[in-house]
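Visitor: Have a look; sequence and predicted model below, questions after that.
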Amino acid sequence: MLSRKRLTPKKVFLFVYDLGASLIAMLLAIFIINNGSLPLAQWRVFTATWFVLPITALIIFALVGFYDQMWAFARGSQYLVLVAGTSLQLILSVLIMQIMDIHFSFACYVLYWFLLTAAVFIIRFIYRFYSSSARVKRTGNDRMSQKKVMIVGAGEAGSQIITELKTSLTDRVPLLLIDDNPLILNYKNNGVPVLGNRHDIPDLAEKYDIDEIIIAIPSASRNTIRDIVDICYETDSRVSILPFYTQLQDSKVRLTDVRDITIEDLLGREEVDLNLEQISRYIRGKTVLVTGGGGSIGSELVRQIAAYRPSVLLILDIYENSVYDLQQDLIATYGNSLNLQVLIGSVRDQRRVAQIFDQWKPDLVFHAAAHKHVPLMEDNPCEAIINNVYGTYNVARQAGRTKTEHFVLISTDKAVNPTNVMGASKRMCEIIALALNKVYKSTSFAAVRFGNVLGSNGSVIPLFERQIKEQKRVTVTDPEVTRYFMTIAEASSLVLQAGAYAEGGEIFVLDMGRPVKIIDLAKDLIRLSGYIPEEEIPIDIIGLRPGEKMHEELHLDKEETLETENEKIMILQQIEDSLYLDAEVSHLTRLSRCSTVGLCPFMDSILHILREADKKSADELKMLLPEIPDNNLAAQLYLTEREY
């Protein structure tokens, strides 16, 4: 009912109007059915039942929400409420009149329904039209003061954007549509004409002095979006976009969804197809540990894992600031429904890692902690070995000792044919995971290998964005250098899917799509920031840094890959020939340039395990496990006592 709290003059007017319309509609129906006359018998029926119509209208119209709708912004679904309301009101009225044994003819009831529906519809449509006109006047009395908008995409999304622009408080006015379908050329959608296809965008933008181009094709492939954006770059107009349907709330289009183009929109990568049920079974109710959980990949893994409702979610990181921010985000999102434990510590600390595994006994471990910056690791090679190689071994051995179900190593394309310390260290981590999978039969060890992720800490994109913001020269190492890229969210979700596939001993390789020229990436970012590459923001070629490669690889040419259920995840057919591995590890240790931390004898022990794996039992292989070279004898004894 109409509560005083929500009572407004507009609602009072609509209420009185609807009650009056219910009476007048019946009188008109009687009058029309009887060819312009009002028979005495019909008048008596009306006077005996007149109160039924307004009472039922009051009850039904209030219940279905006639007076709670924002008619100034009404859409088709809201007008259906009117039809439902008048239909229910008629049914209730007829039932009451039947009980009273007084009623009108069937034809009279039908005509009454049409007249009442038309009456309540017309008054609300007039109000919507008046409100829309008033808003247009408030936002600018003439079209010249408004921003002229071109909408690319004449489908449902484009139509909804036109409606939003026409009914919202905005200074933007939809002027024309672009669509590649030649059959709708010159047709109007919601009053806006379709004047050309994507190739006509530059000419039409200049002809109509377009201020903004909105790409409204949320179902389009990323390659299509890339092509359209490139064409839009030829204009002086601002370019905006609607996200993909999967990124829209309830797949509904709203004006607030329109945003600036981002670099993720330009990479030509399609949405990830996941087996969500399988991932849920893999994670739900488990104790999950993410090392390096405050980093770029680690934090996204944590966020996605949290959505699958683990029993306990453990975040291990040495940097408390980044992990604190993540903790607060998760608390704000999940409150007490998520059992979140933040553990400060280093994967290099044998005592701390052992204590964590003894206390929590995680079911799943995602090992994302690592030093990853190539130039820094070239200058600090021993730190790369200690943190990456020994840190991985430390965590992986504890996972095996406490019978963790799955250990998933986050690897990198730089581990293939490495030319730097970081890549060499990560390849050794993969070999360690392979060896420990032979030793600990209760734990499945696997690695997931992929390339660069967009926007990760210290990556090239934040560097370019900072240089552009400061209007400095953008520095590119070589005009031909390429890299693989994917979004952090995509990489993380595929890591979870690969983990669910893992049976032990696999190296999963993610399909990274086409390699991207770094110079093209720089130009895209310059354009997205509103500048012209080379003219307004120069690009300097500074040469490759120590240890860098021109092009990365995801696997060796002689290595084959097997398909999985997900087309973006492949399993590497690894070369396990002992002579090949001996030569490879010898090359990796030389490349590491660190002879002071016991790397050579350590890796020799790992290779020995691989050579003996088919000849010895798991217990015998455990006896071959090396200790981490460490001057802290107490830490070694602590681990040794708990190993078996």
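Guide: Alright, I've got the coordinates.
Visitor: can we go C-alpha only for contacts and neighbour counts from here?
Guide: Will do.
Visitor: So for the host helix or strand of residue 290, what gets flagged as buried?
Guide: Here residue 290 is covered by strand 287-291, with elements defined by DSSP states H and E. For strand 287-291, burial by neighbour count (16 or more other Cα atoms under 10 Å) applies to 287-291.
Visitor: tally of neighbours for residue 557?
Guide: The tally of other residues near residue 557 (other Cα atoms under 10 Å) stands at 7.
Visitor: next one: residue 332
Guide: With other Cα under 10 Å as criterion, residue 332 counts 10.
Visitor: Other residues contacting the host helix or strand of it?
Guide: Element membership for residue 332, per DSSP H and E: helix 320-334. Helix 320-334 has contacts (Cα atoms under 8 Å, 6 or more residues apart in numbering) with 293-295, 299, 303, 315, 317, 338, 340, 342, 344.
Visitor: now the residues you listed: which count as buried?
Guide: For those, buried by 16+ other Cα under 10 Å: 293-295, 299, 303, 315, 317, 338, 340, 342.
Visitor: Can you add secondary structure and distance to residue 553 and give those residues back as JSON lines?
Guide: Listed next are the buried ones among the contacts of helix 320-334 as JSON lines, based on DSSP: H, G, I helix; E, B strand; the rest coil; distance: Cα to Cα, whole Å:
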{"residue": "293", "secondary structure": "coil", "distance to residue 553": "26"}
{"residue": "294", "secondary structure": "coil", "distance to residue 553": "27"}
{"residue": "295", "secondary structure": "coil", "distance to residue 553": "24"}
{"residue": "299", "secondary structure": "helix", "distance to residue 553": "26"}
{"residue": "303", "secondary structure": "helix", "distance to residue 553": "29"}
{"residue": "315", "secondary structure": "strand", "distance to residue 553": "31"}
{"residue": "317", "secondary structure": "strand", "distance to residue 553": "29"}
{"residue": "338", "secondary structure": "coil", "distance to residue 553": "39"}
{"residue": "340", "secondary structure": "strand", "distance to residue 553": "37"}
{"residue": "342", "secondary structure": "strand", "distance to residue 553": "35"}
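Visitor: Put this next to the previous one:
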Amino acid sequence: MVIHQITTLILGLPRVLKRSIVMAVDITLCFISVYLAFYLRVGIWVPIWISSSWRPLLVLGASIGIGLPVFIFCGLYREVFRHSGWPAILASVKATLIYAIIFISIFTFIGIEGVPRTIGFIQPIVLLLLIVTSRILAGYLLRNPYRKELRLAKVPRVLIYGAGNAGRQLAAALSHSYEMQVIGFIDDNPQLQGSVMAGKKIYNPKFLSDLVISLQVSSVLLAIPSASRHRRNQILQLVQQSRVGVQTLPGMSELAQGKISTQDLRSLDIDDLLGRDPVMPDPVLLGKNITNKVVLVTGAGGSIGGELCRQIIEQRPKALVLLEQSEFALYQIHQELSHKLGGVLESGQPAIDLIPVLASVTNPSRIQLILEEVRPDTIYHAAAYKHVPLVEANPTEGIKNNTFGTLVIAKIAMQLEVPNFILISTDKAVRPTNVMGASKRLAEMVLQALAAISTKTCFAMVRFGNVLDSSGSVVPKFRQQIKDGGPVTVTDFEMTRFFMTIPEAAQLVIQAGAMAKGGEVFLLDMGQPVKILDLARRMIELSGLEVKSKDNPNGDIEITQIGLRPGEKLYEELLIVGNPDKTAHPRIFMAQEGFMPWNLFDKRLYELQNSLDQNDIFMVENLLRGLVSGYKH
């Protein structure tokens, strides 16, 4: 540790001073080589400073007087100790040979009274060995610190926001990293500001803008796991004003176990874009329809379906059936959950039977066979085509999958008396302007109509808006566009959307389903609608970049407007008519939506099915307008 500190100190010195040190080392080696040469010649240690019979002081003066000019002429001091490869060693040998020729000529061939002629041979050989050894040793000691200094000079310089345990652990985890260099901490605690932790100074956050410039900071790492989302949002606003990138930590449990690496740092904490704290889930509601039961999730490989599966296994079901029509998506979620459940048997907990099923909800015979075999207690129906422009381009497939796929599995669930059936719906089902929204509203109406005639199966549906960072959402699209250097494309600068995080949405879906009595349309509190333009701007600024505009032509990333896509509207709604009713959960509400009785609705669905089979798009449009309230394509 001491050697490392000394070598690091030497490497930080000015070049002139470092050359002076090398010269001083060579002068010392000349002294040692003369001392050793006399010992090897006469067999006793000759005191150089007081001896007069052998005149060693004259030899020492000659050695230094010949050696330094030769070494300077040969360029030994243009190199420094860290360059100890073969070229540097050969240069040392060459310089010492020239020195030896001069030294031998003086003390061996010409001769100096009182100095044995063999000293002329012995001393250059000893000096050569000492110089080469010094270069090799110095290179060994200095090369690694030098390489580390070089690498650190090229890596991003970061500040850690939070000087608590999390910040300290993060700094320790990154101390040997060549991907980023921690240069200090920021903390809100006045008692910590100005002090030093782990060799790094703790700064006041109000000086962040100045620190970014003076310390050449490229990113701020948030290490504040206990802070509320509101507080994190305030910190992000401060960082945003400082024009610096933001990265956040994964779970602190991983950090504490030493599993953290720079690859685990997220470029942007999407949850913080909402700026509101989630409500803690009710454990009774979470486990009511899941614990020790057989649960089936359709669309298990999707964003919502996958998160439902992750949270379902936390509630210890007897079995979890993963139903998915995409082979790759099914493989991914099955592998992830299998890995997560790998240590269950060792922990002594009962095993969860994980059943992957490759199937489409539009295939009645296949769904009948699956449900008869697994006999689920609860079905979460998340399978759907949700991408508005794609469904607009393929309307018949969208309706078949979203509406009639729901009809297929819901009717079979009712026939087999499955106790609970929960549909995952969307805010686009309210006064839809696209086929996707209309098909999802029809799916809701299917469940409402069946719930009115079902005595054994409790049907319910949960309606909510966009989820952040889901597949097909704007967040991953914006992130990639920022990574590519822009521009970031927004369909309309006035467009707004409701947003919620995927984990929070899945938790609320499970809890809403547990409160169902039959036929309810639950609404999730999505908070205030978010302007897509503001979301794009914030993502750019939290990446440490500036928005390029007329007012700031030298910015980094431009935001462009490309116009609404087919079927899109400027804003979404969660309620068709009236005001929602409150429930026992502060973030879950209940809508009173009208629907068509099953005996009438069934006939209209039959007409729609025939039109789809005939690919009569004109008739399909007419039927949708007649069936879905407020539908304007």
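Guide: On my side now, so go ahead. In this text, all values refer to a predicted model and were calculated from it rather than measured experimentally.
Visitor: rewinding a little: determine which two of the buried ones among the contacts of helix 320-334 of the first structure are furthest apart.
Guide: 295 and 338 (20.2 Å; Cα to Cα).
Visitor: residue in the second structure matching residue 310 of the first structure?
Guide: Taking TM-score structural alignment, the alignment pairs residue 310 of the first structure with residue 317 from the second structure.
Visitor: ok, back up a step: show me the two of the contacts of helix 320-334 of the first structure that sit farthest apart.
Guide: 295 and 338 (20.2 Å).
Visitor: burial count for the spatially closest residue to residue 440 of the second structure that is not a sequence neighbour?
Guide: Leaving aside its sequence neighbours, residue 440 of the second structure sits nearest to residue 429 (Cα to Cα, 6 or more residues apart in numbering; 5.6 Å). By other Cα under 10 Å, 31 other residues sit near residue 429 of the second structure.
Visitor: wait, doesn't residue 429 of the second structure sit right on residue 435?
Guide: No: here residue 429 of the second structure does not reach residue 435: they are 9.4 Å apart, not a contact under Cα atoms under 8 Å.
Visitor: hmm, back to that, output the buried residues of strand 287-291 of the first structure in TSV; the columns should cover distance to residue 152 of the first structure.
Guide: Listed next are those as TSV, based on distance: Cα to Cα, whole Å:
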residue	distance to residue 152 of the first structure
287	47
288	45
289	45
290	43
291	44
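Visitor: Just name the closest of those to residue 494 of the first structure, please.
Guide: Lowest distance from residue 494 of the first structure to these (Cα to Cα) belongs to residue 290, with 15.4 Å.
Visitor: Now do the same for that closest one: its match in the second structure.
Guide: That one, residue 290 of the first structure, aligns with residue 297 by TM-score structural alignment.
Visitor: again, but for residue 266 of the first structure
Guide: Per TM-score structural alignment, residue 266 of the first structure is aligned with residue 273.
Visitor: before we move on, back to that, with the contacts of helix 320-334 of the first structure in mind, which one is nearest to residue 56 of the first structure?
Guide: Of the contacts of helix 320-334 of the first structure, the one sitting nearest to residue 56 of the first structure (Cα to Cα) turns out to be residue 338, at 49.0 Å.
Visitor: What's the match for the closest one in the second structure?
Guide: Aligned partner of residue 338 of the first structure by TM-score structural alignment: residue 352.
Visitor: Report the contact partners of its match.
Guide: 313, 316-320, 341.
Visitor: and which of those is nearest to residue 490 of the second structure?
Guide: Nearest member of those to residue 490 of the second structure, counting by Cα to Cα, is residue 313, at 37.6 Å.
Visitor: quick one: what helix or strand has that closest one in it?
Guide: Using DSSP H and E, residue 313 of the second structure falls in helix 303-314.
Visitor: buried stuff in that helix?
Guide: Under 16+ other Cα under 10 Å, the buried positions of helix 303-314 of the second structure are 303-310, 312-313.
Visitor: what angle separates that helix from helix 327-340?
Guide: Orientation check (axes from the mean of the first three to the mean of the last three Cα atoms, to 10 degrees): helix 303-314 of the second structure against helix 327-340 gives 20 degrees.
Visitor: I would like the residues contacting helix 303-314 of the second structure, please.
Guide: 290, 297-300, 320, 322, 333, 337, 352, 382-383, 470-471, 502-503, 505-507, 510.
Visitor: need the strands for the stretch 201-350 of the second structure, in chain order.
Guide: All strands of the stretch 201-350 of the second structure, identified by DSSP state E, counting those that start in this stretch, fall at 219-222, 245-248, 294-298, 319-324.
Visitor: Include distance to residue 520 of the second structure when you put the ones you listed into JSON lines, please.
Guide: Listed next are these as JSON lines, based on distance: least, Cα to Cα, whole Å:
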{"stretch": "strand 219-222", "distance to residue 520 of the second structure": "41"}
{"stretch": "strand 245-248", "distance to residue 520 of the second structure": "39"}
{"stretch": "strand 294-298", "distance to residue 520 of the second structure": "19"}
{"stretch": "strand 319-324", "distance to residue 520 of the second structure": "24"}
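Visitor: Show me what residue 26 of the second structure aligns to in the first structure.
Guide: Under TM-score structural alignment, residue 26 of the second structure pairs with no residue in the first structure.
Visitor: How many neighbouring residues does residue 26 of the second structure have?
Guide: 20.
Visitor: Next, count neighbours for the aligned residue in the second structure for residue 443 of the first structure.
Guide: Matched to the second structure by TM-score structural alignment, residue 443 of the first structure sits across from residue 457. The local packing of residue 457 of the second structure (other Cα under 10 Å) involves 24 other residues.
Visitor: Verify the contact between residue 457 of the second structure and residue 417 for me.
Guide: Yes: the pair residue 457 of the second structure / residue 417 is scored as a contact, 5.5 Å apart, by Cα under 8 Å.
Visitor: what's the nearest residue to residue 476 of the first structure if we skip its chain neighbours?
Guide: Once flanking residues are discounted, residue 476 of the first structure sits nearest to residue 541: 5.0 Å by Cα to Cα, 6+ apart.
Visitor: can you tell me which residue in the second structure aligns to the one you found?
Guide: Looks like residue 541 of the first structure aligns to residue 561 there (TM-score structural alignment).
Visitor: ok, how many other residues are close to its match?
Guide: 14.
Visitor: so how far is residue 572 of the second structure from it?
Guide: 19 Å (Cα to Cα, to the nearest Å).
Visitor: in a helix, that's where residue 149 of the first structure is, yeah?
Guide: No: inclusion of residue 149 of the first structure in a helix is not indicated when DSSP: H, G, I helix; E, B strand; the rest coil is applied; the result is strand.
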